[in-house]
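Participant: requesting a structural model of the entry that follows:
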Amino acid sequence: MREIKLLLVEDDEDDYIITRDLLDDIFSRRYRLDWASDLETARKQLSANQHDVCLMDYALGPEDGVSLLKEATALGFSSPIIMLTGQDDERLDEEALSAGAVDYLVKSNLTQSRLARAIRYAIARREMEVERVERLRAQAENRSKSEFLAHLSHELRTPLTSILGYTDLLLKQKTRNDNDDHLQIIKRNGQHLLSLLNDVLDLSKIEAGKFELENKAVNFPEFLSDVYHLILVRAEDKNIRLLVEADQALPKFIEADPTRLRQILLNLLGNAIKFTDSGSVTLQVSWDFAEGIAEGSDSSEQEKEPDIANTEAAGHSDAKAAEIVFAIKDTGIGIEEDEIPKLFKPFSQTKNVESRSENGTGLGLAISQRLAQRLGGGVEVSSVSGEGSCFTVTIKAGIEESVEQQLLNIELIEANRPRLNAQQINARILIADDLPDLRQLLGHLIENTGAQVIFAINGQDAINQVRQAQQLKSPFDLILMDVQMPVMGGLEATQILRKEGFTGPILALTAATMRGERERCLAAGYSDHLSKPVDESQLMERILLHLGQIKIAQKEVTPNHILLVEDDHDTRVITAMLIESLGLEVSQAATGAEAIASFNHSIPDMVLMDLNLPDCAGLELAAQLRSLAKGTSCILVALSGQELSKEEQDVSPFDHHLLKPVNLDVIKQVIA
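Facilitator: Down below sits the predicted model:
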C-alpha cells in the first residue's frame, strides 16, 4: 500500500492529537499527516495540492470551515475534503456537502472504523473520478483524431481523384504520343501516394478500434485471378515469374472480407517482387475445414486478437469454419534473422530495406499482420539471407460443406469471365459534385457508356434538377451524389429527395473513409456508397447493378399500412421518410407500449421493429403482436444491429430479419 498524504486543517491541538492517534491505528504509520492550525497555513497547503485527502474542521477561529471549503477549489485543491465538526447538526451537514465536502463527520462520534471508512471511500471516489476524467479526455482525443483523419482523407482523396482519373483518360486516347511515359509516371506515383494514405488511415483506425470488416460471399478462384492480374504488371516490369498454385481443388465460394484479404496479399506479393531481382514469386494456396484456428504468430511478438477474430471473421452462420493458408515465396534478398522481429512493427524497416532506394513507410507488414489477426489468423515469416523469404498468411473463412470445388486455372477463369459492354447503359444519370474537375471526369466516363448525363453543383441544385426532370416527365434513373458539398450537402439533399418521393438509386460519393461513413450514408437514404478516388470498373459495376434494380421499385406493393417501431428518433424519422416515399402509410412508435397501443387501434399490414427497445425485449413484443394479429396477414420484420444466427431466426416470431442500417432498396425488396 502506498503512503497516503493527508492534510488536517484544525485549530485545536487536542483534536489534532486525537486524529493523529486514530490515523496511526488505521494506517500503521503508512501515511503522512500535515497539520495546518491556521487559515494562512491552510491556504498555502491547499494551493500546493499535494494531498490525497483533506480533513477540515468546521470551526476555524473567527471563520467557519465552509468558507475555506468553498475557497479550496479556487486555490487549486482538487482532492476530496471531509468536514469535521463538534456538533451533530443536519443543517451544517447539508451546508458542508453543498459546499463540496464528500463527507461530514462529528468529532464526538468519531471512531477508528468510521474515520478509516470515510478516508478510504473518499480516496476510492477520487480515483474513480480521475479515471473517468482520463477516459473522457481519451475519448475526446480519439474523436478529434478521427475527425482530423476524416478531414485529411477527404482533402487528399479529392485531388487524387482528379489526378488519377484524368491520367487514365489521357492514357486511353487511341493516339499514342511521347507523353505516355510521363503519364504512366504520374499514374504510378499517384497510386503510390494513395496507398501511403490508405496505410496511415488503416493503421490509425485499427489502433483506435474503429476498423470494420465486411464479410460477404467471395468467388474464390476469381478472387485469386484478380490478385494475380493486379500484381502481374509489377512482376513483368522486373522480368520475374509470378505463379499462383494450389495442389488441391479450391472451394468456389468462401465467406470473408475480400477487400482486406486482397490488401494483405497484394502487400506481401508487392514486397516479394520489390525485393526480388531475379527468379520468381509464388503464391501457394491450401485450405481445410477446422474446428478451431491457430492464431498467427511471429518473432515480432505481435498482440493477438482471438476474440475479435471469432466474432468478426466467422463468416456466414450456415458455413463451416475453415482455415485458408497463403504462402508467398520469393527468391529475393532474404532477411537477416535478427532483423525479423522488426518486420511487423509500424514505421520500422530492416537493414536490407534501408539499404535500398525503394523505401516505404514501414507500415505495410504491420497492417497486414493486424488485418490477418482480425480475419482470424496471422502472418508468419521464415527467411534465409541471400536466398529468399516465405510469408505465410492464415485466415479463418466460412465455407459450405457442400460447396462446389474446382482446380485453379487462372487462364481458364479469365477466358470465361463475363465482360461489361462499355455501351450498354441506357439511362438518364444525374451527377452532383461541387468540384468541376470531378464532375467532368465522372461525366466523361459515364457518357462513354451511352448514358445521358446531367450535372448539379450542390445538393440544392440536385433537388432542383430532379424536380424539373419529374415535371418534364423525364425522371432520372440514377443519381451520383457527393456527400460533402457547399450550400447543401449530399446527406440532406438525399433525405429531401426521398421525402419528396424519389425512389431511384442514389449512390454516395465520398472521400471520407472512417468507420460508420457507409452506415451514415445508407441511413440518410443513399442506396450505395463509393469511396474516392472512384475506380472506373467498380463505378460501372455499381451503376449497372442498381439500374438493374429499378424494376423492383415498379413492382406492385402489397402492404399499405406499416408500423415502424424504433426508439432512435433520427433512425425512425429517416426510415419513415423512405417508406412514405413509396406511397405507403406509416405509423411510428418509440417504445413497446406505444407499439401495442397503435396495434390495438389498427392492425397494420407489416411491422418493422427494432429488437432493442427501452421498455421491453423485441422478441417478447413480437410474440405479443403476433398474438394480437392472430387471424390477420400481418408480417413482422425485425431490425437488428447484429446478425442473428440461423437458430435464432428459426425460433423467433419474425417473418424476416434485416440488418441495420436499412436503405430504400432493402425496404423495397421486403415490402414488394
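Participant: CA atoms for contacts and neighbours, from now on please.
Facilitator: Will do.
Participant: A72 versus the closest residue to S108 other than its chain neighbours, what's the distance?
Facilitator: Once flanking residues are discounted, S108 sits nearest to G86: 6.5 Å by C-alpha to C-alpha, 6 or more residues apart in numbering. Separation of G86 from A72 (C-alpha to C-alpha, to the nearest Å): 21 Å.
Participant: between those two, tell me which one has more neighbours.
Facilitator: Shown here are G86 and A72; by other C-alpha atoms under 10 Å, A72 has more neighbours (20 against 14).
Participant: helix or strand: which one has that one?
Facilitator: Secondary structure from DSSP states H and E places A72 in helix 65-75.
Participant: can you check P159 too?
Facilitator: P159 belongs to helix 112-171, assigned by DSSP H and E.
Participant: check the offset of that helix from the chain's centre.
Facilitator: Computed by C-alpha atoms, centre = their mean, to the nearest Å, the chain-centroid distance of helix 112-171 equals 14 Å.
Participant: would you map the helices across the stretch 551-672 of the chain?
Facilitator: 569-580, 592-601, 618-628, 646-651, 664-671 (DSSP state H, counting those that start in this stretch).
Participant: buried stuff in the host helix or strand of Y16?
Facilitator: Taking DSSP H and E as the definition, one finds Y16 inside helix 13-27. For helix 13-27, the neighbour count (16 or more other C-alpha atoms under 10 Å) marks 16, 19-20, 22-23, 26 as buried.
Participant: please give me the structure for this one as well, since I'd like to look at both together:
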Amino acid sequence: MTDVIRVLLIEDDEDDYFLTADYLSQCQEPRFDITWVTNSAEAVAAFRCKLFDICLLDYILGAENAIDVLNIIKSKGISIPVVILTGQSDAKVDEMVMRAGAADYLTKSEIETPRFMRTMRYAMVRREIENERIERHKVEQQNKAKDKFLAHLGHELRTPLTSILGYTELLLDDAGNERMQQELSIIHTNGKHLLSLLNDLLDMSRIMANKLELSPKDINLSGFMTDVHSLMNLAAKDKGLRLSINCQSPLPESIKADPTRLRQVLINLISNAVKFTDSGNIEVSLEVFTSHNSGEERLRFSVKDSGIGMPPDKLDDIFHPFEQIEDVMRANHGGAGLGLAICRELVHKMGGDISVESNFGKGSVFSFYINPGDISEQPRDELNLAAPSSRTPGAMNLHVSGRVLIVDDLRELRRLTGHMVSQCHAQVAYAENGVKALEAVLMAEQEGKPFHLVLMDIHMPVMNGIDSLKAMRKHNCKTAVVAITAASRKGLKQSLMDEGFDDILGKPIEKNALMQILDKYLIRTPDPALADVSLPDGANASPDTSISHNDNASNKTENTQPEESPGSDTKRVLVIEDDHDAADLMQLLISHQGHQVAIANTGEQAISHVDQEEYDFILLDLTLPDYHGFELADALQKHINDTTTIVVVSGREPDASDLTLHNISHSLLKPVSKDDLSTLLA
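Facilitator: As a prediction, this is how the structure comes out:
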C-alpha cells in the first residue's frame, strides 16, 4: 500500500466526521489524507478533482442512502473500494450494500477498534489485487492487439514482396534481359533481405507471445552438419574466407532436436561471422560434454571468426531484441538487431544456453549448447566432412546430355546440386523425398521419357532413399541411382551398393566427383548447343524445375519455355486473389509451367468460376473484399468434387486447427515462388 492513503469521507454528520478524522490522524503508519463531503454531488465533484484510494460512506445521507450513492459512483465509471458506515448493525442492510458493490460494512462504534483498521487494510489490498488483475488484462489485450497487428503487417508486406521477388525472378530468367542482370540481381537480393527481416520480426513476435513451438525429430548429425557446410561455404568463398567444421570429441550418429530451428541458429551465427569477417577463417566446432548440473550429456556448438570483434562492455546487450552495436551499424552491416535474440530464445527452447567471447579487432567466438536427447546408446565417431572442391565452377568443360533427377529434402541443397549439374547442360528435375522421386521416375517411364540418372539423398522424411530405390526396382526401373550421403562409417559404401545403388557420392558434393558421375552415366557431347537440343520438349520436371539466373546463368533460355512435370497432365488452376498485381504474377508463374490459369478477384467471381468449370487446384487468398477465406473455402466445397485441392495462400501462417476444421490440407506462405508452385503442382 502507499505511504499516505487518500480517503474520501462521505458523511452528513459533522460530529461523526470529527470522530473519524481524529482517529485516523492518530495513526502513525499508514498515514491518511482525508477529504470530507456530505452528499453524492459533492462526492462526484471531489472524484473529478482528486484521486482517492478508498471511500468511507455513511449509510444514511439525508434524502439519500449508501445504495443510491454507490449506484451514482458506478454510473460515473469510478472504481474505488467503498466501506459503508452505519449507526447500528443490520444483517439485511449488510447484504444489500455488499450486493450493491461495497467492499465492506462497519458500524460507527467500531471506528476506534482494531477491526476498523483491518477493514481499511483489507479493502486496500483487495483494491491492489483488482488493479493488478486489470493491468494484466490490459497487457493481455495489448499483446493480442500487437499480435493481430503484426500478423496483418506480415500479410500486407508479403503481398507486395510476392510481386517484387516473383517478377524479378521472371526477368532474371529471360535471356533478353542479360544487360540488366546486375541490376535485377540487386533487386532480388535486397528483396530477399527484406523478407528475411520480416521473418525475423514475426519470429520474435511469436517468441515474445510464447507461441513458437518446436518440432523435434531424429537428426543424422553428420548429414546435418554437411548440409550446413554446403549451404554456407559459397557465402564464405565469395568473401575469400575458409569455412571449416570439426569436432572436439566423438559425436553421436543421431540426435533429437528441431532441425529447422537448429539450422536457423547455426546459419545465423555463421552468416554473422561471414558478414563481420573480411579475411581469415571461420571455424565451427562441435563437442559432447556432461552438464555439471544435471549430469546429462549436452551437445555444444562453437562458431569462431577472425572478424572485427566487439568491445567487452557491449557483449551483454547483443542478445537483447533490437540491440545493435554502434560501431557495427556505422560499418553498414544492416539487420534489425533480432537475429541473436531469436537465436538465444531458440537455444533456450532446445534446453540450452548461448554465450559469446570477443575482443575488439580480433574476432569473436559464439558458443551454444542444446539437449540432444538420450544419446547414451548412440554409436560415436569423429565428424568427417569431405573437403570441398578447390576448383572453380568453370574449371571443367564437361558437356553432357541426359535427364537427371535430384532428390533431397532441403530445397537449398537441391538447387545447389542442380546448379552444378546444369552447368554441364544436362536437364534437371527435382523431388523433395523418396515418394516424390518414385512418382517422378515412374511417370517419366510411362511417357517414354525416362531419367538417365537419379542423385538420391539417403536421409529424408516420408520415404528415405533406400526404400525409394527398392520401390523403383520392384517396378523394374533400370535407371542408374547414385546415393548421396554424409555418413562415412566403415563399410557404408559396400552396404549401399548391396542395397542396389549404382554408385556413391559423399556430402558435401565435390564437383570433381560429381563430374565423374555425370560423365559415367550420361552421354558426353562436344558442344553445349547439342546438349540443349538433344532432349525433347517437356523434359523438365517436378518441384524446383526452374533454376534462377543466380543459380545458373546458362539455363536462362531453357526457362523461358513452359516447364512441365514428366508424365503430369496440364493442371487447371483457379487463383483467388484481390490484389491484381499478385494475381497476375501468380498466373504468369503457373502458366510458365505449362498449366491453365483463371483469376477471380472476389469470392462471388470464384463461385461463378467453379460453377462453370472444374479445377485441379484452387489457390485461395484469405483476405478478400466480400468473403473471409475460410468462409469462402466452405462455400466452394459445396460446388467442387473430391479431386479439387484447395490451397490457402496467406501472408501469415494459418492455424493448423483452422485448416483441419475447413478440410484444407495445403497452405502456402507469401511470397510464393516458382519453386513453391512447382512443388505444389507437380
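Participant: returning to that earlier point: with the second structure overlaid, report how far the helix holding P159 of the first structure is off on average.
Facilitator: Here the mean offset of helix 112-171 of the first structure against the second structure after fitting is 1.7 Å, by mean C-alpha distance after the TM-score superposition for the first structure.
Participant: quick one: list the elements packing against that helix.
Facilitator: With contacts defined as 3 or more C-alpha pairs under 8 Å, 6 or more residues apart in numbering; DSSP states H and E, helix 112-171 of the first structure has these neighbours: helix 13-27, strand 53-57, helix 180-207, helix 436-447.
Participant: so which of these gets nearest N271 of the first structure?
Facilitator: Closest approach to N271 of the first structure among these (C-alpha to C-alpha): helix 180-207, 13.4 Å.
Participant: now the helix holding A72 of the first structure: buried residues?
Facilitator: Per 16+ other C-alpha under 10 Å, helix 65-75 of the first structure contains these buried residues: 65-66, 68-69, 72, 75.
Participant: give me the residues contacting that helix.
Facilitator: 43, 46-47, 56-59, 81, 83, 95-96, 99-101 (C-alpha atoms under 8 Å, 6 or more residues apart in numbering).
Participant: at 7 Å instead, please
Facilitator: 46-47, 56-59, 96, 99 (C-alpha atoms under 7 Å, 6 or more residues apart in numbering).
Participant: ok so, going back, just how off-centre is the helix holding Y16 of the first structure within its chain?
Facilitator: For helix 13-27 of the first structure, the separation from the chain centroid amounts to 55 Å (computed by C-alpha atoms, centre = their mean).
Participant: comparing the helix or strand that comes right after it with the second structure, how large is the average distance?
Facilitator: Proceeding N to C from helix 13-27 of the first structure, the next assigned helix or strand is strand 31-36, under DSSP H and E. Mean deviation of strand 31-36 of the first structure relative to the second structure after superposition (mean C-alpha distance after the TM-score superposition for the first structure): 3.0 Å.
Participant: now do strand 31-36 of the first structure against helix 13-27, angle only.
Facilitator: Between strand 31-36 of the first structure and helix 13-27, the angle comes out at 170 degrees (axes from the mean of the first three to the mean of the last three C-alpha atoms, to 10 degrees).
Participant: quick one on the thing from earlier: most tightly packed of the helices and strands packed on helix 112-171 of the first structure?
Facilitator: Highest mean neighbour count of those: strand 53-57, a mean of 25 (counted as mean count of other C-alpha atoms under 10 Å).
Participant: helices or strands next to that one in the packing?
Facilitator: Strand 53-57 of the first structure sits against strand 4-9, strand 81-85, with contacts defined as 3 or more C-alpha pairs under 7 Å, 6 or more residues apart in numbering; DSSP states H and E.
Participant: among those strands, which is nearest E339 of the first structure?
Facilitator: With C-alpha to C-alpha as the measure, strand 4-9 is the member of these nearest E339 of the first structure (46.9 Å).
Participant: thinking again about what came up before, and the buried residues of helix 13-27 of the first structure, which is closest to K216 of the first structure?
Facilitator: For those, the residue nearest K216 of the first structure by C-alpha to C-alpha is I26; the value is 62.1 Å.
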